[in-house]
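J.: sharing a sequence plus its predicted fold:
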Amino acid sequence: MPSSVTPRDRPSARPTVAVILVAAGRGSRAASAGGPPKQYRQLHGKPVIARTISAFLDHQGIDRILAVIHPDDLELYNAAVAGIDDPRLLPPVPGGADRQASCLAGLAVLDTEAPDYVLIHDAVRPFIRSDAINRVIDALAHEVAVLCGVPVIDTVKRADAEGYVEETVPREGLWRAATPQGFRYAEIAAAHRALAARGISGVTDDAAVAELAGHRVLLVDGGADNIKLTTAEDFHMAEQRIAAEAFLACPDVRVGTGYDVHVLEPGDGVTLCGVFIPHNQRLKGHSDADVALHALTDAILGALGDGDIGKHFPPSDERWRDAASMLFLKDAVRRITERGGFLAHCDVTLIAEAPKVGPHREAMRAAIAETCGISIDRVGVKATTNEGLGFAGRREGIAAIATATVRLPLVG
C-alpha cells in the first residue's frame, strides 16, 4: 500500500523518484497467434515486464514503481511479478483508452506519493541501463523535462507518396525518441490534466505533453541498446543478447559425468528421461528407477562438486519411494541456480537392447529441456545396444551414461 508519509517528509538528501511503467498496450506484432501481449512474453525464461521492473529495482535511486496495465491483464501481471518481493513495487493500476490516458491514471495514483521526479518508461524496454537512468535523474536537477533518446547516425531519406526519395534529410540534431522520459512530477501531472481538461487526447509521447505545456525538453543519450521489443525479430535478438551476457557472466566452466544402472524385472513398461515407454519389463528401484535421469542428476552434482544422488535422496528415505526422478533433476538444477550459474548442455546415452529409444527421443529431449529450463538444442539423448554382451546384452538391466556442462560465476 502507498506510504502515508510523502517523499518530501522523508529525511533524504536526494530527490524522490517514482517510475511509471506503461504496460497497457495490446500490440500484436511480436505475439504469436493466441499468445500473451508482448510485455508478458517470456524472454530467456523471465517475463519481459519482470525484467524491466528488475532493471529499475536494481537502481538505488528509485523509490516507487507503478505499472499501468490493461484491465484484462491483472492475472498475467500477477503471474509475471510473482517472484518479485520489494515494497517499492506498488499494486498496478488499470490504464485508459490510449497511452496518454494510461499515463494520467498512473500520475493520479502517485499523487499520494508526491514524488519529486517521475520517470515514464515503456514496459517492453527491458534493457535500460543504470547509467541512462542516472543521466535522466541528474538532468532533472535543473530541467523540467528530459527525454532519453538516441542520436540518429544513419542517413535519413524522405520519400514521396509513391516511395521515391524526395530529399535527403540532414541528420545533424536528429534523435530517435525512447524512454525513460523524466519529469518533475508536479509539472508533468499538471500538463497531463490540462490536456485532458481541454479534451485533447491521443498524444503518444509524454515529452510531447510537456512541450504542449510550454516546457523545454532536454535530450540525453539513453544508449542504442535500449531497444523496444516490438517484432518477433526483436525478441530473437533479445534472446541472443541475454544468452551471450549470461555466458560472459559465468566463465567458470565445469563438466560432470554420471553413470547409473538398474535391473529389469517383469512389468508393463519403463520410464526413461521422464517418458514412459510400454514394455514387457520394468526397471527395479526405490523411485521410478529412471536410470537416465539418475545419471544426469549425478553428472550435474559432479560438476558442482556436491556429492551424488544417493547423498541428497537416499534410497532408505521413504519420501522418495516411487518418486518421479524429475524431482531429483530439478533439485540439481536448483543448486546451479542458487550459485548464480546455469546448465549449458547435457547429454545422455542409454545402453539397452530394448525398448527402442528412437521413437521417443524427441519427447525425452523436450522433457529434460523443460525440467532444466534450457532450450531443446542443449539436450542430447542417444541410445546404443551392448551387442548382446554383458548384463545389458542379456536384457537383465539398462545402463545410462550422462555428461553435464555447468557454467558458474567466478568466486573470490
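T.: Structure received. Keep in mind that this is a model prediction, so the values were computed, not measured.

J.: from now on I want contacts and neighbour counts done on CA atoms only, so please keep to that.
T.: Fine.

J.: OK, contacts around Pro71?
T.: Listed by Cα atoms under 8 Å, 6 or more residues apart in numbering, the contact set of Pro71 reads Ala24, Pro94, Gly95.

J.: what packs against the longest strand along the chain?
T.: Looking across the chain with DSSP state E, the single longest strand is strand 252-266. On a contact count with 3 or more Cα pairs under 8 Å, 6 or more residues apart in numbering; DSSP states H and E, strand 252-266 meets strand 281-283, helix 291-304, strand 397-408.

J.: and the angle for the second one with strand 252-266?
T.: With axes from the mean of the first three to the mean of the last three Cα atoms, to 10 degrees applied, the angle from helix 291-304 to strand 252-266 works out at 160 degrees.

J.: and the helix or strand that helix 291-304 is followed by, what other elements does it pack with?
T.: From helix 291-304 onward toward the C-terminus, using DSSP states H and E, the following helix or strand is helix 309-312. Here helix 309-312 touches helix 291-304, going by 3+ Cα pairs under 8 Å, 6+ apart.

J.: list the contacts of the helix it packs on.
T.: In contact with helix 291-304 (Cα under 8 Å, 6+ apart) are residues 254-262, 272-274, 307-309, 325-326, 328-329, 332-333, 336, 346-350, 398-406.

J.: let's bring in a second one:
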Amino acid sequence: MTATSSIAFLVVAGGRGSRAGEGLPKQYRPLLGRSVLAHTLKALHAAAPQAVLATVIHADDRELYDAAAQELPADARERLLAPSTGGASRQDSVRNGLEALASLEKPPKVVLIHDAARPFADAALIARAIDAALDHGAAAPGVALADTVKEVDAAGKVTATPERARLRAVQTPQSFAFDLILQAHRTAASKALEFTDDAMIAEHAGHAVHIFEGDPANFKLTTREDFLRATALLLNALPDVRTGQGYDVHAFAEGEKVWLGGVAIPHSHGLAGHSDADVLMHAITDAIFGAIADGDIGSHFPPSDPQWKGAASSIFLKRACERVRERGGMIAHIDATIVCELPKIGPHRDAIRASLAAIMDLDIDRVAIKATTSEKLGFTGRQEGMAALAIATVRLPG
C-alpha cells in the first residue's frame, strides 16, 4: 500500500436530506454531542491519519461546517482542507471537490469518495478501499444481500428473480486513481450525463469497477431509526462509565448581579472571585475534570495567572468538555445543586440549563439544575455567599 500522504478523502456533505427529521441537514445533526460530519471525518482520519480530508458543502452551510470542524481533534483539523462548494447535484458536487483537489500543488494519487452520513467506516474497510484503488484503478465496497431480490413491473408483477449471489449493495467510500475519476467526471459533465454514483461514472468512461468487501456496519444515516441505531453503536463503544464530583463557594461582594451557569441574575450583591465567580460553572467544571482524573480547575487555570482575572467561566467549562472529547468520550449527564437563600433560582432554572447545554454542546435533557437553601444555617444561611455542588457522568472508550 502506498504512503497515505498521497491519499485524499473527499467527503460529500452538501445534501439537504431531511428524512431523519430534526430540521438540520442530517450531516450536521448531533450524535452524542458531536455532529455526524465530525464523527465521519474523525473516523476517516483515524483510519488513515496522513491522508488529507477534503469536503464539499452546501453554500448555505458554512457556519454549520465550521462548527463541525471545531469538534475534530487537533491532529484531524490539521489535515482538513478548505471546503469546496457543492453543485446542483451530488455528481456536480463531487466534480467540484475533485477539481479543488486537482488545483493542489501536489494532487493525490488516490481519492476515496465518501458520504458524510456514513460515520462508521473503520480502518480495515479503508485499507481495503486503498488497496483496491491501487490494484484496479476504480473500486467500490459491496455487501452481499441476505434477502432474495425480485424485479417487478409498474403493476407490481414479478418479471425476474436475479441470482442473489451475483448482487451486491454498494457503499462508500468508493476509491479511484485520482486522474482516472477526475477525467471520467469531466467527460460526464461535458456530455451532460447524470449517474447515481461515482462507480457508474467510471464505468461509462470505460473503466472496469472492482467490488471489494464492504461492511454491514458502514450504513448510511437516513431515517430516525438509523440515528437510534447509530446512537446505540456509539454508546456500546464507550463502556467506561465514570462519575466526578465538584464543589465551589464564593462570597458575596459589591455588585448588582451574580453569574450562574453563564446567566446574569439580578441581585443586591455580586460574587467575589478571580474570574467572573460563576460558582455553578466552577463546580461543574471540577466535576468533569474529576470524572476523567485530570486535575481540577485550579491546575488548568491557576488564579495566580493574571490572564484569568475577570475571565468568563465558560472558557473553563468548554476546556473541560474538550478534554473529555479529546479522549474519545462524551458527557452523559450533569446534575448540579445551587445552595443559597437569595436570589431565587427557580425563575431562572431553564435559562441556566439552556446556557449550560449550549456551552457544553449537550442536549438540555442531559443537564439537571436544582436549588436549595441551608435553612438559614452556615455562611449561605447568613447570606454571606453561595455554594454549588455538581456530579458529572462521562463515558469513555474501554
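T.: On my side now, so go ahead. All figures in this text were calculated on a predicted structure; none of them were measured in a lab.

J.: where does the TM-score land?
T.: Once superposed, chain against chain, the TM-score is 0.78 (TM-score structural alignment, normalised by the length of structure 2); 391 aligned residues with a Cα RMSD of 3.8 Å.

J.: still on that earlier bit, the longest strand of structure 1 vs strand 397-408, what angle?
T.: 160 degrees.

J.: coming back round to it: quick one: which of the helices and strands packed on strand 252-266 of structure 1 is nearest Asp122 of structure 1?
T.: Set against Asp122 of structure 1 and scored by Cα to Cα, these come closest in strand 397-408, at 32.1 Å.

J.: average offset between that closest one and structure 2?
T.: After superposition onto structure 2, the average distance of strand 397-408 of structure 1 to its aligned residues comes to 3.3 Å, using mean Cα distance after the TM-score superposition for structure 1.

J.: quick one: distance of that strand to the chain centre.
T.: 27 Å (Cα atoms, centre = their mean, to the nearest Å).

J.: next one: stretch 188-195 of structure 2
T.: 34 Å.

J.: one more: stretch 333-343 of structure 2?
T.: Worked out by Cα atoms, centre = their mean, stretch 333-343 of structure 2 lies 30 Å from the chain centre.

J.: what span of structure 1 lines up against it?
T.: Stretch 333-343 of structure 2 lines up with residues 345-355 of structure 1 when matched by TM-score structural alignment.

J.: contacts for the matching stretch?
T.: 277, 279, 292, 295-296, 378-388, 392-393, 395, 397-406.

J.: one more pass at 7 Å, please.
T.: Residues outside stretch 345-355 of structure 1 that contact it (Cα atoms under 7 Å, 6 or more residues apart in numbering): 279, 292, 296, 378-386, 392-393, 395, 398-405.

J.: same question for stretch 223-243 of structure 2.
T.: So stretch 223-243 of structure 2 is contacted by 19-21, 31-32, 221, 291, 329, 391-398 (Cα under 7 Å, 6+ apart).

J.: which of those residues count as buried?
T.: The neighbour-count test (16 or more other Cα atoms under 10 Å) applied to the contacts of stretch 223-243 of structure 2 identifies Ala20, Leu31, Leu32, Leu221, Ala291, Gly329, Ile391, Ala392, Thr393, Val394, Arg395, Leu396 as buried.

J.: please report how far the residue most central in space within structure 1 lies from Ile53 of structure 1.
T.: In structure 1, the residue lying closest to the centroid (Cα atoms, centre = their mean) is Lys46, at 2.2 Å. Noted for Lys46 of structure 1: a distance of 11 Å to Ile53 of structure 1, by Cα to Cα, to the nearest Å.

J.: what do we get in structure 2 for Leu219 of structure 1?
T.: By TM-score structural alignment, Leu219 of structure 1 lines up with Ile211.

J.: now do the helices in the stretch 301-412 of structure 1.
T.: With DSSP state H, counting those that start in this stretch as the criterion, the stretch 301-412 of structure 1 has helices at 309-312, 326-338, 361-372, 390-393.

J.: just checking, what packs against the third one?
T.: Contact here means 3 or more Cα pairs under 7 Å, 6 or more residues apart in numbering; DSSP states H and E; on that basis helix 361-372 of structure 1 packs against helix 326-338, strand 379-384.

J.: got CSV for these, with mean neighbour count and distance to Asp234 of structure 1 too?
T.: Below are those laid out as CSV (neighbours: other Cα atoms under 10 Å; distance: least, Cα to Cα, whole Å):
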stretch, mean neighbour count, distance to Asp234 of structure 1
helix 326-338, 17, 27
strand 379-384, 18, 25
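
J.: what's the closest of these to Thr16 of structure 1?
T.: So among those, helix 326-338 is nearest, using Cα to Cα, at 33.2 Å.

J.: that closest one vs structure 2, mean deviation?
T.: Per aligned residue, helix 326-338 of structure 1 averages 3.9 Å (mean Cα distance after the TM-score superposition for structure 1).

J.: which ones are touching Arg361 of structure 1?
T.: By Cα under 7 Å, 6+ apart, the residues touching Arg361 of structure 1 are Val381.
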